[in-house]
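K.L.:
Sequence and predicted structure, then a few things I'm wondering about:
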Amino acid sequence: MSEPDTVAPEHADVLVIGAGLSGIGVAARLRREHPERTVLILESRSASGGTWDLFRYPGIRTDSDVQTYGYDFKPWQGSTALAPAADILGYVRDTAREYRLDERIRYRHKVVRADWSSPNACWTVTADTGDGTATFTTNWLFCATGYYNYEHGYTPELPGTERFTGRLVHPQQWPEDLDYAGKRVVVIGSGATAVTLIPAMADATAHVTMLQRSPSYIIPLPAEDKLHTLFRRVLGDERGYRLTRQKNIAQNVWVYKLCQRFPRQARAVIRWLNKRLLPTGFDVDTHFNPRYDPWDQRLCVVPGGDLFSAIRRGKASVVTDTVDTFTETGIALTSGRHLDADIVITATGLDLLALGGITLSLDGTPVDITTRLAFKGTMLSDVPNFSFAVGYTNAPWTLKVDLVAEYLCRVLTAMDRRGATVVIAENDRPDMPTRPLLDFAAGYVQRSLDLWPRAGSVDPWNLQMDYYKDITVLRNTPVDDGTLTFTGADEATRGGDLVRPD
């Protein structure tokens, strides 16, 4: 009996995992700067768009201004400050069409394993298609899987949920048939999802209550960026977009730095803004006065102050308390109060997942990513031809993705110039003190710090969440600065030692 035919793995010069905002942005950058290279995108879901296709809850929008959330090479056409999910999804998919990436996406391909072969100087990537496995090879592997688990969100222990006779919903699995018209709704949580949901649902419900264990900082933002509209009218779309980005980036960076340097004054300003927009006599210090300082956790932004407007109109309210137990008709609080509810929404956060849960190995030896350091925030120590994107916790996500994609293109250009097939960020200081890669106080980050690579204490392993520093490190510093190790084709074939550039 003859042996069955085997299908050769599909090969790409660069393989990107994930067809969301990050993956499409990286692939488009590669199309622009390295059109001679083949690019392939593997997407676990049946559609592109990542977050903006997954989440379907009412009012979903970006919590960063869209002029800095958009790609630096593709002007955002709208005038709203915070764009709805449908507009962002359209923007991502327009980018994919513009750079002919649609034909390069393989849907329903969930990457489970990637194995590096030193003799072949390439990765073999295994994906689960639902009907079996598919195998691919690539010279460079880029992980654009985001930072959270797409399968489910985070819900804490909530006693008595089995007794509740109403609907219990997590925003990440929003049911299409959920009818909240005229219903009493309780939203558990006070983060970006909660402050988006409540004003979007308020007018249709009998009443919606935000139940929070502790307050978050919530600040209003004008619904429309009038300067962006002016810049576009005077300078044209592209130049107007770039000027708006520069203005908004500087504004974001300086607000963050001022909050960190002058937390007491920043707290006072935010309290003043809240008090001005809330009803007379509202208990601001109980419901909008967090225990932590501004920007120790991410600030929540509400366009046009819509959350405060819903509270003023009596359509929404805020309760600061903790859950004792669910009852048949709602939630009993530790204070003794009972919240009647037909629907309870647990806007309690994300379940983080590093690198999409993919298993890496080098020549058959598994890689424990929690023992690796992040080189310039995008490569892993001693892992060849591999990079990833994790956006900012204190600024729009895409700002970091743009810089990381640009850096990848610069590395590939340096490889071409040297005739190299392999690039490694070698950690020659294994005893270096380390810190968490995501150094942020938010609960969803703190719950999963032990799942991620680490950051070092010295450059180039010590990259803070600082956009202007990243410009220096990722855009302006020469790739051939002695921190990367390049291997030529001959050395890779012979399995020779890696040599740092002169």
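P.N.:
Ah, there it is. Only a predicted model underlies this, so the values are computations on that prediction, with no experimental measurement involved. Residues are numbered from 1 along each chain as shown.
K.L.:
Every contact and neighbour count from this point should use C-alpha atoms.
P.N.:
OK.
K.L.:
what's residue 171 in contact with, if anything?
P.N.:
Applying Cα atoms under 8 Å, 6 or more residues apart in numbering, we find residue 171 in contact with 55-57, 193, 345-347.
K.L.:
Including distance to residue 167 and secondary structure, could those go into TSV?
P.N.:
Putting the contacts of residue 171 into TSV (distance: Cα to Cα, whole Å; DSSP: H, G, I helix; E, B strand; the rest coil) gives the following:
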residue	distance to residue 167	secondary structure
55	18	coil
56	17	coil
57	15	coil
193	18	helix
345	8	strand
346	11	strand
347	14	coil
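K.L.:
In addition, the following structure is provided for comparison:
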Amino acid sequence: MRTAEDRAVTAQDGIGSPVEHLDVLVIGAGISGISAGYALKTRCPGKSYAILEARDSLGGTWDLFRYPGLRSDSDLYTFGFSFRPWTEDKSIADAASILTYLRDTASAFGIDRRMRFGQRVVSAAWSTPDARWTVEVEAGPERRRLTYTCRFLYACAGYYDYEGGYAPEWPGAAEFSGRIVHPQAWPDDLDYAGKRVVVIGSGATAVTLVPAMAKTAAHVTMLQRSPTYIVALPAKDRIAHWLKRRLPAALAHRLARWKNIGLTIFFYQFARRKPEAMTRRILGGIQAQLGTGYDVGTHFTPRYKPWDQRLCLVPDGDLFKAIRAGQASVATDTIETFTATGLRLASGKTLPADIVVSATGLKIKMMGGVHLTIDGTAFDPAGAYFYKGMMFSGVPNFALALGYTNASWTLKCELTAGYVCRLLNRMEAKGETWCVPRRGDAVGEEPMIGFTSGYIERARHLMPKQGASRPWKLHQNYVLDLANLRFGRLDDGTMEFGGRSHDARRAA
């Protein structure tokens, strides 16, 4: 019997370079790529596949970012993989622990042996007559050209730009005598011990950086134009630890995972249906952390409703502890200009600074920047609808891993990987060579991601749309998606299947 590796085919392109053919080509070796690799290995064992990673190591976000205090903002019982339980004490874990977990997982299941590093996918062209993608890749620092062909293309590269984050142009920044750094490009030589630090921003990165830097800095100020909803949770899951002491490890992990899934869904639905009550609950928790004399109304009360943007998590209330200890403070204001020694604000106040950290967000890059063409026509994601939160209308044999915005990224990525395998196995069984969602039944038009966060608003023109109902609606609900993606019909009236495998073999 031939293995999947044996089925990979190498040919020559028009200029004599080798062209490798695979059943599935995965783009990205982070959490989504590892999920894809595991699903393909276990559910489609006869399929050949490779995972192409532009960087030199696996891990995605957790290998790229190096700023102080970097950690998960979801619990690892759901952020970790269902097929390899998280066993560390803390459920809100630091980046080094998460990266070790990802590397160990990829190694344990042999997924790392399918990864090819330093290979950046530039473009992919679909041919309907051949029922295949031709994928152009730049390899290594010299950007050597490689070509692959594949039956199915699976983008697992996330949705933000790895080359750089968003950095506004501030008046007077050139006059500042200190250093301005962005968390996405954290310098190894940055020494902030005993320094005055201003962190610009109020999102997840800022609330992570402030307490971490405050441990050794002279003082850290979080400067924000407007507040973000912040929730303090224990770093250790006490219920999960109780279950571990009394039950077999696998059962304890499964129960802890479903407990956290249930709580996440409950609080999200509660926030959407009763936003005023949820706001009172969140702000009451902050007031209890900071004391009755603290101005929570100014510094921690957003202008929007809970979950119009993602909630920020602070494990064990570390941000509030730093504020209470006087190591950190919050300024809610706008920047008038930088000066040589700090920042002057619109209110007239000044913030002295030796270091300024621009925690101002990300830049969106759909599909890792890969340029798609369909039968010679360039594909524009903004003109497409998003099918079941994973495929584009009119694009054959292509899937995109996109995690939840209101829960752990991994939960949706595992469901997507499983659904892709269902599609592959169905086409194999019926002798079909392509599948494509058709947008004829798409009703209504809504943004793909409903958040009002700055990085989302800046990229609306890059993103596909979602519809008002299934299968074009993103429900952001794991239970509904589990039922639909794992057990729902594949031939749902929207997904079209076609082609003949013997025609494809003859074309090859």
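P.N.:
Now that the structure is in, tell me what you want to look at. Nothing here was measured: the structure is a model prediction, and the numbers come from that model.
K.L.:
I only care about the contacts of residue 171 of structure 1 that end up buried; give me the PyMOL line for that.
P.N.:
Filtering the contacts of residue 171 of structure 1 down to the buried ones (16 or more other Cα atoms under 10 Å) takes a single PyMOL command:
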select buried, resi 55+56+57+193+345+346+347
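K.L.:
can you tell me which of the contacts of residue 171 of structure 1 lies nearest to residue 110 of structure 1?
P.N.:
Closest to residue 110 of structure 1 out of the contacts of residue 171 of structure 1 is residue 55 (18.7 Å), distances taken as Cα to Cα.
K.L.:
How is the aligned partner of residue 254 of structure 2 in structure 1 assigned, secondary-structure-wise?
P.N.:
Aligned counterpart of residue 254 of structure 2 in structure 1: residue 242 (TM-score structural alignment). At residue 242 of structure 1 the chain is in helix, as set by DSSP: H, G, I helix; E, B strand; the rest coil.
K.L.:
Report how many residues lie close to residue 242 of structure 1.
P.N.:
22 (other Cα atoms under 10 Å).
K.L.:
Contacts only, for it.
P.N.:
For residue 242 of structure 1, the contacting residues are 72, 75, by Cα under 8 Å, 6+ apart.
K.L.:
try 10 Å
P.N.:
Applying Cα atoms under 10 Å, 6 or more residues apart in numbering, we find residue 242 of structure 1 in contact with 67-68, 72-76, 228, 231-232, 235, 248.
K.L.:
Which of the residues you listed sits closest to residue 387 of structure 1?
P.N.:
For the contacts of residue 242 of structure 1, the closest approach to residue 387 of structure 1 (Cα to Cα) belongs to residue 72, at 20.1 Å.
K.L.:
Residue 291 of structure 1 should be in a strand, yeah?
P.N.:
No - remark: residue 291 of structure 1 does not belong to a strand; assigned using three-state DSSP, it is coil.
K.L.:
Surely it is in contact with residue 216?
P.N.:
Yes - with contact defined as Cα atoms under 10 Å, residue 291 of structure 1 reaches residue 216; the gap is 8.7 Å.
K.L.:
And the two? Which one has more around it.
P.N.:
Legend: neighbour count by other Cα under 10 Å for residue 291 of structure 1 and residue 216, higher for residue 216 (24 against 10).
K.L.:
Aligned counterpart of residue 407 of structure 2 in structure 1, please.
P.N.:
Looks like residue 407 of structure 2 aligns to residue 395 there (TM-score structural alignment).
K.L.:
Now do the contacts for its match.
P.N.:
63-65, 68-69, 249, 252-253, 256, 298, 465-467.
K.L.:
can you do 8 Å?
P.N.:
64, 252-253.
K.L.:
Check residue 33 of structure 2 too.
P.N.:
Residues near residue 33 of structure 2 by Cα under 8 Å, 6+ apart: 26-27, 51, 156-157.
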